[in-house]
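Peer 1: below are the sequence and a predicted model; questions follow.
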Amino acid sequence: MTLQDIDFKYVGGVLTTGRNIRTTGNLTVDGTVTIGGATSTSSPAVPVPGDHGLAAWSYDPTVAVSTLTPTLGTVYLSAVYLRQPTTISKCWFLLGTAAGTPTSGQNWAGLVNSSGTVLSTASLDTVVTGSNTPKSGTLSTPQSVAAGTYWVALLFNGTTAPVVYKTAMPFTGFANVNQTAATYRYATAGTAQTTLSNITPSSNGAGQSVWVGVS
């Protein structure tokens, strides 16, 4: 944050100014902030991804109250919005019911940038087991990424698909309101796939609001 020609006054333990302050980066406040008479604390009651040790998520997991049985071989994309640079080593999803016998080497999670490049992938062959539990895949190469929009890609193949959790929103268009295919928050990108390859975002189809997270 850059301060220039700011007239500060320190009165009764409070630092005040009648001028505007602008920041183009992150501002961390240990305490409270009063803006226009309204007070906000630095530790709001609403949980954020960092409270769960995550860098970002698609939404609070308590909102994931419905399920989806993915189509085998279809790539599902859910966006995460990183507000600052970070390193991503894991992709998360919520597993409802385990997959039938997974096809070896054909179950994947991946981190995809907004240009459609698959930055790194994680095998899920041994992850899609158990039920009603958060699951994560460890990327083969951790990614140091800039702030921006990314997708977590999920791909499943086997005798039967696992069940994953999503919101109760039944209409793909609602979750992607005012977006084009290239910027869909939730999308599909290819069918009959066995591995995660680079995608063309403008060719994405609207998808279901599957919960994902990154850490």
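Peer 2: Arrived safely.
Peer 1: only C-alpha atoms for contact and neighbour calcs from this point on.
Peer 2: Will do.
Peer 1: residues touching the spatially most central residue of the chain, list them.
Peer 2: Against the mean C-alpha coordinate of the chain, by C-alpha atoms, centre = their mean, the closest residue is residue 80 at 2.7 Å. By C-alpha atoms under 8 Å, 6 or more residues apart in numbering, the residues touching residue 80 are 56-58, 149-152, 212-214.
Peer 1: possible to save those residues as JSON lines with secondary structure, distance to residue 164 and neighbour count?
Peer 2: Shown next, in JSON lines, are those (DSSP: H, G, I helix; E, B strand; the rest coil; distance: C-alpha to C-alpha, whole Å; neighbours: other C-alpha atoms under 10 Å):
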{"residue": "56", "secondary structure": "strand", "distance to residue 164": "18", "neighbour count": "21"}
{"residue": "57", "secondary structure": "strand", "distance to residue 164": "15", "neighbour count": "25"}
{"residue": "58", "secondary structure": "coil", "distance to residue 164": "14", "neighbour count": "21"}
{"residue": "149", "secondary structure": "strand", "distance to residue 164": "22", "neighbour count": "16"}
{"residue": "150", "secondary structure": "strand", "distance to residue 164": "20", "neighbour count": "26"}
{"residue": "151", "secondary structure": "strand", "distance to residue 164": "16", "neighbour count": "29"}
{"residue": "152", "secondary structure": "strand", "distance to residue 164": "14", "neighbour count": "29"}
{"residue": "212", "secondary structure": "strand", "distance to residue 164": "10", "neighbour count": "29"}
{"residue": "213", "secondary structure": "strand", "distance to residue 164": "13", "neighbour count": "26"}
{"residue": "214", "secondary structure": "strand", "distance to residue 164": "16", "neighbour count": "25"}
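Peer 1: putting a second one here so we can go through both:
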Amino acid sequence: MCGISAASITLTAANVGAVDSAEKGAANGVAPLNAFGNVPTANLPDLGATYVKVSTRGAASGVASLDASGRVPAAQLPDAVSNTWGPEDHGLVAWAFDPAVATSIGLYPGSGPIRVTAVRLRQSAQVSRIVWHATGYAGGLASGSWAAIYDASGNRAGATEDMSTATYEPAEVHTGGGAAISSPLTSAVTLAAGTYYIAWRMQYNTSTGDGPMLLAAESSAGAPPNWFGLNTLKRFGYYTSGGASAPASITVSSMLNGANRFWAALA
């Protein structure tokens, strides 16, 4: 056997092509396996000089992580201007503009038309409510009132149910200066970074002023410009009429240039 002839044969690892047990975990030997069949960390090379350790991701003096859209989250970015207020400072996800620079008088959205305000998400976020600021509201939205979120292509991304019902109607406002009002979506949605359109239709008795007076930007011109650059992005607009519930989509290109720039936000 193995070319060895003797009365008592003792085989070595070399005789049978095996690895000597003394080499297990030893320098220039073979790596052992743990109870899960994996090489223990102690027997792996330190690749810290070549690769970044997972433990440094998002940590101080480490490396930035990326969100689902491949962007660095806002929480890991430095403040561009330390005294600039953002929506996160007020418990919001995104807003049309800083409401502190809006005009101090509220405007009625009108009963029947669909009002639209664009907002910008810089990173992916979960959204569960649509928010406005009312300078006054005594209640009284009628059936057929709703609000919804649409993406840049006009596809519905989330919506409320009828805002005349107790679950979805915004709270009344009777305080000086007004207050934020909101309506919940039927379920929270996670939105990727991008441009979104907040659209809403409020039905109410215009003769008794039952609708909410909403905060707006300067809107004194008959038709103020609502797009400002070299593309066709319109930040404020409206449709003359709408149905009793949020449509599955809107045609962004047919949005009219509204005279009122209503403030709206997501939370």
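Peer 2: Sure, I can see it. Predicted model, so just to flag it, every value in this text is computed and none were measured.
Peer 1: what is the nearest of the contacts of residue 80 of the first structure to residue 175 of the first structure?
Peer 2: residue 58 (11.2 Å; C-alpha to C-alpha).
Peer 1: on that earlier part again, now, which of the contacts of residue 80 of the first structure sits nearest residue 170 of the first structure?
Peer 2: Looking across the contacts of residue 80 of the first structure and measuring by C-alpha to C-alpha, the closest to residue 170 of the first structure is residue 58, at 16.5 Å.
Peer 1: alignment lookup: the closest one to the second structure.
Peer 2: Following TM-score structural alignment, the counterpart assigned to residue 58 of the first structure within the second structure is residue 96.
Peer 1: how about that match, nearest residue that isn't a chain neighbour?
Peer 2: Take residue 96 of the second structure and drop its neighbours on the chain: the residue closest to it by C-alpha to C-alpha, 6 or more residues apart in numbering is residue 119, 4.9 Å away.
Peer 1: tell me if I am right that the one you found is in a strand.
Peer 2: Yes - under DSSP: H, G, I helix; E, B strand; the rest coil, residue 119 of the second structure falls within a strand.
Peer 1: roughly how far apart are the equivalent of it over in the first structure and residue 130 of the first structure?
Peer 2: In the first structure, residue 119 of the second structure lines up with residue 80, judged by TM-score structural alignment. Distance of residue 80 of the first structure to residue 130 of the first structure, computed by C-alpha to C-alpha, to the nearest Å: 25 Å.
Peer 1: tell me which element residue 127 of the second structure is part of?
Peer 2: Under the criterion of DSSP states H and E, residue 127 of the second structure resides in strand 125-136.
Peer 1: show me what that strand is in contact with.
Peer 2: By C-alpha under 8 Å, 6+ apart, strand 125-136 of the second structure touches 93, 105-106, 147-148, 172-185, 187-193, 198, 212-215, 263-267.
Peer 1: got a list of what the match of residue 58 of the first structure touches?
Peer 2: 117-120, 235, 263-265.
Peer 1: got it, and residue 226 of the second structure?
Peer 2: 234-237, 257-258.
Peer 1: to which residue of the second structure is residue 47 of the first structure aligned?
Peer 2: Per TM-score structural alignment, residue 47 of the first structure is aligned with residue 85.
Peer 1: surely its match is in contact with residue 97?
Peer 2: No - assessed by C-alpha atoms under 8 Å, residue 85 of the second structure is found out of contact with residue 97, at 10.0 Å.
Peer 1: neighbour count winner among these two?
Peer 2: Taking neighbours as other C-alpha atoms under 10 Å, residue 85 of the second structure and residue 97 compare with residue 97 leading, 19 against 11.
Peer 1: ok, and the closest non-adjacent residue to the more buried one?
Peer 2: That would be residue 263: by C-alpha to C-alpha, 6+ apart, it lies 7.1 Å from residue 97 of the second structure.
Peer 1: now do the same for the one you found: its match in the first structure.
Peer 2: Counting by TM-score structural alignment, residue 263 of the second structure corresponds to residue 211 in the first structure.
Peer 1: for its match, give me its contacts.
Peer 2: 57-59, 61, 64, 78, 93-94, 165-167.
Peer 1: for these, which one is nearest residue 116 of the first structure?
Peer 2: After measuring the contacts of residue 211 of the first structure against residue 116 of the first structure - C-alpha to C-alpha - the closest member comes out as residue 78, at 12.7 Å.
Peer 1: whichever residue in the second structure pairs up with residue 97 of the first structure: how many residues sit nearby?
Peer 2: Taking TM-score structural alignment, the alignment pairs residue 97 of the first structure with residue 136 from the second structure. For residue 136 of the second structure, the neighbour count with other C-alpha under 10 Å is 23.
Peer 1: can you list the residue ranges for helices in the stretch 1-150 of the second structure?
Peer 2: For the stretch 1-150 of the second structure, the helices defined by DSSP state H, counting those that start in this stretch cover 13-16.
Peer 1: how about the strands in it?
Peer 2: Here the stretch 1-150 of the second structure has its strands, by DSSP state E, counting those that start in this stretch, at 94-95, 114-121, 125-136, 146-151.
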